[in-house]
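Q: coords please:
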Amino acid sequence: MKRIIIILSVLITGSTVGQESITLDECYRLMFQNYPLAKQIQLFEKQNTLDTEVISNVRRPQIHLDAQATYQSDVIELPLPITTFEGVNKDQYRATISVNQLLYNGGTTGASLNLKSAQTKTKQKQVEVNLYQLKQQINQLYFSILLSQETYLLLESKQTQLLAKLKEVQSGIKYGVILPTSDKVLEAELLKLSQQFDEAESNRIALIETLSSSIGQSLDHAILFQNPIVNTVLQTEINRPELDLFQLKREEIERSEALIAKQNAPKLLAFATGGYGNPGLNMLDNSFQAFYTAGIKLNWSVFDWSSNKKQRQSVAINKDIIDSEVETFALKTNIALNQQINEMDKIERFISSDLEIIKLRKEILKSADSQLKNGVITSSAYITELTNLYEAENTLLKHKIQLQLAKANYKVIKG
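A: Predicted structure coming up:
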């Protein structure tokens, strides 16, 4: 039995030597960097680059090649007795190449590029918002691991106390002061304690593996999670990425309005067409000829039955929708903040109560320790009081971790 206890003690104390450590902020950073959703930010940027090139191509010459061969059931005939005109062939052939160059389109291209840029920024910010909302999940995992870690240390403290008490009891048995079987009760409690060690470590490993998946980086099971000092300043100002997202959505709507406003602007193009065919431009010349045409074309939708105006009005309604979303978000956030404040106040009251309970339990255990030495009570009675103290200390530990978690969640909610 002694050998088992010694080995267990060496394993416990030795496992804390030379450990790597990690902080809550590092977990946040790794999550933003490695979570699969984060890849979308770069993908949206690449997509925007390609779409921008496509939109910008409208400013470049547009070249088209056409070729056709046809057979007509009838052709042009001249009702004049001209003997030199042979008539037009019913089979005709033509190949042309056309070049169109946009000269002016009222700024539609620039407006399209601005809209595409605004849409990309909105999509990227939405990804940031979704990642930010995972921070509370990281908080829950991190502080749960921290609780397992601190519980393990508390078990070590209890084990040290039991080992010391076992030596005293064995000495008391030797001199006939304490009942012969009293050490067996303590040895049984130490075995029970080893099971609690296994359970705490198993829970910790499971939580670490879950956290590893969330932050996209494998964490060693022996890594030490640092206890963060969360200083919470209670204030009403909200600084969440959702607010930036709402602003980007407004800007996207404004860009859409600008694009719609320019859609009816006049468009001026230069064009040129060259070709070879039979017949050419001279329909009366029944032979293969080269030909070309060039010119300038103006396209302007002068009247559209107010469709453009109504489109802009429809898009503008989205601004009111965004405003209602902002109000809803602010309301929900303030409610969540108030809930966290109430939670922190409640836990702080519990901690004050825990400290009083522990103080009383220590006095009771001190008395029980003296009674055990004098043979007044049994080892079982002593273990009962020791367990009561341990449970009170464990409750205090849980409340302290819960308070840190509530503070961390408050900071996340507030932004």
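Q: use CA for all of it now, contacts and neighbours both
A: OK.
Q: where do the helices sit along the stretch 101-250 of the chain?
A: For the stretch 101-250 of the chain, the helices defined by DSSP state H, counting those that start in this stretch occupy 108-132, 135-174, 182-215, 241-262.
Q: Ok, which of the ones you listed comes nearest Leu269?
A: Of all the helices of the stretch 101-250 of the chain, the one in closest proximity to Leu269, counting by Cα to Cα, is helix 108-132 (13.9 Å).
Q: ok and the closest one relative to helix 241-262, angle-wise?
A: 160 degrees (axes from the mean of the first three to the mean of the last three Cα atoms, to 10 degrees).
Q: Now do helix 108-132: which elements does it pack against?
A: When contacts are defined as 3 or more Cα pairs under 8 Å, 6 or more residues apart in numbering; DSSP states H and E, helix 108-132 packs onto helix 24-34, helix 39-56, helix 241-262.
Q: The same query, at a cut-off of 6 Å, please.
A: Contacts defined by 3 or more Cα pairs under 6 Å, 6 or more residues apart in numbering; DSSP states H and E place helix 108-132 against helix 241-262.
Q: before we move on, back to that, let me have the helices of the stretch 101-250 of the chain in JSON lines, extended by mean neighbour count.
A: Below are the helices of the stretch 101-250 of the chain laid out as JSON lines (neighbours: other Cα atoms under 10 Å):
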{"stretch": "helix 108-132", "mean neighbour count": "19"}
{"stretch": "helix 135-174", "mean neighbour count": "18"}
{"stretch": "helix 182-215", "mean neighbour count": "17"}
{"stretch": "helix 241-262", "mean neighbour count": "19"}
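Q: for comparison, sequence B:
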Amino acid sequence: MALNLKKMDNMNSRYLLLLLLVIGLSSPLIAQTKITFEQAEKEALEKHPLSEQKEMFSRMQETEKEAISKDRLPQFGIQGKIGYLSDVISPTDPNAPAAAVFPDIPHTQWQTYASVDYAIYNGNIKKKKLAKSSSEYGIKIQENNVKQFSVKESISQIYFAALSYQEQEILIKDGVINELENQLKEVEALEAGGAALPSTTDALKVEYFKAQQKLLSVEAQKNGALKALCIWLERENEWNTIELVRPEMTVSLSAQYNRPEVEMYKLQTQNMDVMSDMLKTQRLPVVSAYAIGGYGTPNPYNFFIIDGDFFYQVGLKFAWKPFDYGKNNRERQITQIQKEVINTELETFNKTMNSQIVQIQATIDQLGKLISQDNEIIKIQERNVVRSKGQLDNGAATSAKYVTALNALTDAKLNLSSHELQLLQTQYHLAMTKGLL
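A: Next up, the predicted model:
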């Protein structure tokens, strides 16, 4: 009975060890996270401080609109004063009949009053201010979009660099290391049977360790690029679980470019027109209704009441400055010159974009031709590897010749992968340069 329990314990331990082994092998696969280019770009923009600025600009604009709206409300004020007057109104002849009824006006006088002003007509300046505010914040939003474009470029460079190293890693593992491991097993078996020389095995081992070194270098570069990408994505602790997906270009590259800078320049020129219009409005007359009411000693409207009295005044006010020595006109001229400067900047930007687009398109055409040649080279190298392996198995060739052919095939595949990713990255670069993504 004790023996059976001991056997059962041993079996349970084995099952437990097997279960832990399965879990340990499967956990990296479960934890692996695939990230597409579009997902990386979206996450980077959402988590970038620039995205928070848009919400801040929106709140600033709403607050400023509320402040401007208050301009149309009546304006209230409270004032007061007290002072001593060296002279006051009094009869020049104390014996005159009027002296008997003329009050003794005090030298110390004071009054406090409230005033209300309401603009009946001011050239609709409120509407012009709102238009100016909306124009300025529209420019801020567009400038934010321009800054986000630089973020997209950074993400694109890092993503495609990491993806290139990731594919190189796979090609080295599958195309060289696995093949060398299989060949080493065959050669070691032949050496054990006396059918192969130890030098053949050693030569394969040297090439195997060289491939491992190359793999370590590629892995280090891939890890560095993934860590940099994860900083943008705020996933610093997940870099070793991320697998990148090769994207597919779905945007028509023949479409006209629509960069955010173009819209920004247009908004800036429109803003100059809005400012010029508002300057014109400032030259218009202003008509306001007003009311003043207060209490003072003596009554400022009737000096015969010296014991303190209420007073008020209501009416209309008219204000206009017909002459400003041409200042307003000069300010409008400045806005026109600024508009011309902005138009020259837009023209310069368009020329720069057209030049870049031509160069990028030339690179795309070149990479297309290189990829076509890469495919032909791979076909030839595959035939060379098959022949070299057959000769090695038959003892008609050395392992060095086989390894050379195998490395040439791997290099050809790496070139193809590199050119394909360069083409894809260049296509995305063209799409982003045109503002299509």
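Q: Now the TM-score, please.
A: The pair, once superposed, lands on a TM-score of 0.89 when counted by TM-score structural alignment, normalised by the length of the first structure; 406 aligned residues with a Cα RMSD of 2.6 Å.
Q: and the longest strand for the first structure?
A: In terms of residue count, the longest strand belonging to the first structure (DSSP state E) is strand 91-104.
Q: so how far is that strand off the chain centroid?
A: Its chain's C-alpha centre and that of strand 91-104 of the first structure lie 51 Å apart, by Cα atoms, centre = their mean, to the nearest Å.
Q: what span of the second structure lines up against that strand?
A: Aligned using TM-score structural alignment, strand 91-104 of the first structure spans residues 108-121 in the second structure.
Q: what's the answer for stretch 390-410 of the first structure, then?
A: Counting by TM-score structural alignment, stretch 390-410 of the first structure corresponds to residues 410-430.
Q: what do you get for stretch 196-203 of the first structure?
A: Residue span in the second structure matched to stretch 196-203 of the first structure, by TM-score structural alignment: 214-221.
Q: Please enumerate residues in contact with the matching stretch?
A: The contact list for stretch 214-221 of the second structure (Cα atoms under 6 Å, 6 or more residues apart in numbering) reads Tyr165.
Q: do the same with stretch 225-245 of the second structure
A: Contacts of stretch 225-245 of the second structure from elsewhere in the structure, counted by Cα under 6 Å, 6+ apart, are Gln32, Thr33, Lys34, Ile35, Thr36, Glu43, Ala44, Ala162.
Q: What's the PyMOL line that selects buried ones from the residues you listed?
A: Restricted to buried positions by 16 or more other Cα atoms under 10 Å, the PyMOL selection for the contacts of stretch 225-245 of the second structure reads:
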select buried, resi 44+162
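Q: Pull the most distant pair out of the contacts of stretch 225-245 of the second structure.
A: Maximum pairwise distance among these (Cα to Cα): 19.6 Å, between Gln32 and Ala44.
Q: Dump the helices of the stretch 101-250 of the first structure into JSON lines; add distance to Ile229 of the first structure as well.
A: Listed next are the helices of the stretch 101-250 of the first structure as JSON lines, based on distance: least, Cα to Cα, whole Å:
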{"stretch": "helix 108-132", "distance to Ile229 of the first structure": "20"}
{"stretch": "helix 135-174", "distance to Ile229 of the first structure": "12"}
{"stretch": "helix 182-215", "distance to Ile229 of the first structure": "20"}
{"stretch": "helix 241-262", "distance to Ile229 of the first structure": "24"}
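Q: For Met344 of the first structure, find the nearest of those helices.
A: Closest of the helices of the stretch 101-250 of the first structure to Met344 of the first structure is helix 135-174, at 15.2 Å (criterion: Cα to Cα).
Q: quick one: the alignment partner in the second structure of Ser213 of the first structure and Glu43 of the second structure, what's the gap?
A: Matched to the second structure by TM-score structural alignment, Ser213 of the first structure sits across from Ile231. Distance of Ile231 of the second structure to Glu43 of the second structure, computed by Cα to Cα, to the nearest Å: 11 Å.
Q: hang on, the earlier thing: just give me the mean distance for the match of strand 91-104 of the first structure relative to the first structure.
A: Its aligned residues in the first structure lie a mean 1.7 Å from stretch 108-121 of the second structure after superposition (mean Cα distance after the TM-score superposition for the first structure).
Q: Against Gln47 of the first structure, how distant is the residue nearest to Thr108 of the first structure when sequence neighbours are not counted?
A: Among residues not flanking Thr108 of the first structure along the chain, Lys262 sits closest, at 5.6 Å (Cα to Cα, 6 or more residues apart in numbering). In this view, Lys262 of the first structure and Gln47 of the first structure are 25 Å apart by Cα to Cα.
Q: so where do the strands sit in the stretch 301-437 of the second structure?
A: Counting by DSSP state E, counting those that start in this stretch, the stretch 301-437 of the second structure has strands at residues 309-319.
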